[in-house]
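okay, predicted coordinates and the sequence, questions at the end:
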Amino acid sequence: MKHNILYSFRRCPYAIRARWALLNTNQVVELREVELKNKPIELIQISKKATVPVLKTSLNKVIDESLEIMIWSIKKSNRDELFGNINNNNENSKEIFSLIETNDTVFKYHLDRFKYASRFNFEESATHHDACMKILLSLNNRLKEFSNKGKPLFLVDAKETLADWAVWPFVRQFRIADIKKFDQNNEIKYLRSWLNYFFTHKKYPIVMKKFEPWSKLNEPIFFGKTGSESF
């Protein structure tokens, strides 16, 4: 194999953040949109989990964790500043990975039980909503502090980092559950501005473009070319 292959699903927040990192670090992949109810055998054969996203690199390395795909793409592009610093043991780097861990464990746990309440315990959906809001308010307060100092609205040290890239697709998913309520909530106005940075980014429509489920009979779709993406 001479190129990277990404198995993806358009709406999955894990897949969104993997595509975002790949696109913003100019890593070209063959994009294979997966139909979750009918997963291709090629995906199942390379990943025991067979959950998107899965990256098979041109060197036949399989990476089946979205955060690891992001880290791989950043390292490939020598964008170490996105880790907070070249030295990953500094305080900013610890803060970045702490925010991501909270998002991927605590926030995601409550998000699923709020957004998909019918699959869990509907009577507890309000409790899970409030748990999500507690985390979102803490993010909002971080951004508010930077805003008061006239600094850019990013989560760590007012600089765009892996934390921003890894978290925003999940905040997007929370918003989708009740868009009107989210957009009118002034308690999180700084967070809304932060999320809007990604929504209005020129690469957002590329990352969120719809594709038909992949078939080996179709022509490959290459995603992430610098300048003009090949679709």
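The structure has been received and is ready for your questions.

only C-alpha atoms from now on, for both contacts and neighbour counts.
Noted.

strands along this protein, start to end?
Shown for the chain, the strands assigned by DSSP state E span residues 4-8, 29-33, 54-56, 62-63, 222-223.

adding mean neighbour count, write those out as JSON lines.
Converted to JSON lines, the strands of the chain look like this (neighbours: other C-alpha atoms under 10 Å):
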{"stretch": "strand 4-8", "mean neighbour count": "24"}
{"stretch": "strand 29-33", "mean neighbour count": "22"}
{"stretch": "strand 54-56", "mean neighbour count": "25"}
{"stretch": "strand 62-63", "mean neighbour count": "18"}
{"stretch": "strand 222-223", "mean neighbour count": "21"}
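
which one of the ones you listed lies closest to Val167?
strand 4-8 (17.7 Å; C-alpha to C-alpha).

quick one: contacts of the closest one?
15, 28-34, 43, 52-58 (C-alpha atoms under 8 Å, 6 or more residues apart in numbering).

between these, which is closest to Phe198?
Ala15 (15.4 Å).

for burial, what's the neighbour tally of that closest one?
Neighbour count of Ala15, defined by other C-alpha atoms under 10 Å: 25.

one step back: is it possible to get TSV of the strands of the chain that adds distance to Ala177?
TSV is the format used below for the strands of the chain (distance: least, C-alpha to C-alpha, whole Å):
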stretch	distance to Ala177
strand 4-8	22
strand 29-33	24
strand 54-56	26
strand 62-63	30
strand 222-223	29
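
got another, please set it beside the one above:
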Amino acid sequence: MTSLTYPILYSIPRCPYAMRARFSLLLADKTVILRNINLKQKPQEMLAASAKGTVPVLYFPSNQQVIDESLDIMLWALHCHDEDNYLRASAPEQLKAILDLIEHCDSTFIPQLEHYRASARYHDPDTVQARTQCEVFIQTLEERLNHQPYLLDDKLSLMDFALLPFIRQFSQTEKPWFRAAPYPHLRHWLELLYQHPVYSQALKPFAQWHQATDDVIFNRES
């Protein structure tokens, strides 16, 4: 099989949405061509596939299909192959609970997180208030983890990997504060996810893609 038959993932190493995509592709044991890009120099190939101009973008050369939302990429990958039952296929009510919490994260927590990170970056006096708004969601996660090691139950699910990049950002915004904050279960959850093999593999550095460079094959073996 040549590399041209693989889907192409346009990505940025530290983008949390792109992390979601890479996590799921690794969990589902899917092989893609990875193209790390610079948003200040967006490749025309990516813009031709998806006019939104942001990552992740998963493009299928074989039929010109495009998936350009991180959660949709996660669901596509795991619907293809979900050996460890991250989607809880036999329990529709659990999948609904997974998707409901992810939707709440995306619609409510992430905008609050972006405001908090911007406030902290510029030493805005509004930082504490912005952080407090984020903590409403953080406290719900801490309560969940008070009873189980992972966000849904005692086994990893899509919920954990979809939220991880954003909780990671929250934890790193004011590191000394987070280390002392009353969220021991959330800190433990982060450490468990950081130790998962997929985490280090998804964050493995690859050079920025240019047309003249060779394709980077991204999978469990890379």
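Yep, that arrived. Computed from a prediction, not measured in an experiment: that's the story for all the values here.

nearest to Pro169 of the first structure, out of the strands of the first structure?
strand 4-8 (14.2 Å).

next one: the closest one to chain centre, how far?
15 Å (C-alpha atoms, centre = their mean, to the nearest Å).

now Pro43 of the second structure: closest residue in space that isn't a chain neighbour?
Nearest residue to Pro43 of the second structure, sequence neighbours excluded (C-alpha to C-alpha, 6 or more residues apart in numbering): Ile37, at 7.5 Å.

look up how far Ala202 of the second structure lies from the one you found.
16 Å (C-alpha to C-alpha, to the nearest Å).

do the same with Ala48 of the second structure
Taking C-alpha to C-alpha, one finds Ala48 of the second structure at 26 Å from Ala202 of the second structure.

more neighbours: the two, which one.
With neighbours defined as other C-alpha under 10 Å, Ala48 of the second structure and Ala202 compare such that Ala202 has more, 22 against 10.

residues in contact with the more buried one?
19, 22-23, 26.

and if we set it to 10 Å?
13-14, 18-26, 218-220 (C-alpha atoms under 10 Å, 6 or more residues apart in numbering).

ok, now Asn185 of the first structure?
Arg192.

isn't Val29 of the first structure up against Val54?
No. Counting by C-alpha atoms under 10 Å, Val29 of the first structure sits too far from Val54 to count as a contact (11.3 Å).

okay, now the aligned residue in the second structure for Ala166 of the first structure: neighbour count?
Using TM-score structural alignment as the criterion, Ala166 of the first structure maps onto Ala162 of the second structure. Residues within reach of Ala162 of the second structure, counting by other C-alpha under 10 Å, total 26.

Ala162 of the second structure against Leu87, yeah?
No. Contact criterion C-alpha under 10 Å: Ala162 of the second structure and Leu87 do not qualify, at 11.6 Å.

where's the residue lying closest to the match of Ala166 of the first structure once chain neighbours are set aside relative to Val55 of the second structure, distance?
Among residues not flanking Ala162 of the second structure along the chain, Arg20 sits closest, at 5.7 Å (C-alpha to C-alpha, 6+ apart). Distance, Arg20 of the second structure to Val55 of the second structure, by C-alpha to C-alpha: 11 Å.

can you check Tyr183 of the second structure too?
Counting by C-alpha to C-alpha - Tyr183 of the second structure and Val55 of the second structure are separated by 31 Å.

and the two? Which one has more around it.
Looking at Tyr183 of the second structure and Val55 with other C-alpha under 10 Å, you find the greater number of neighbours at Val55, namely 24 against 18.
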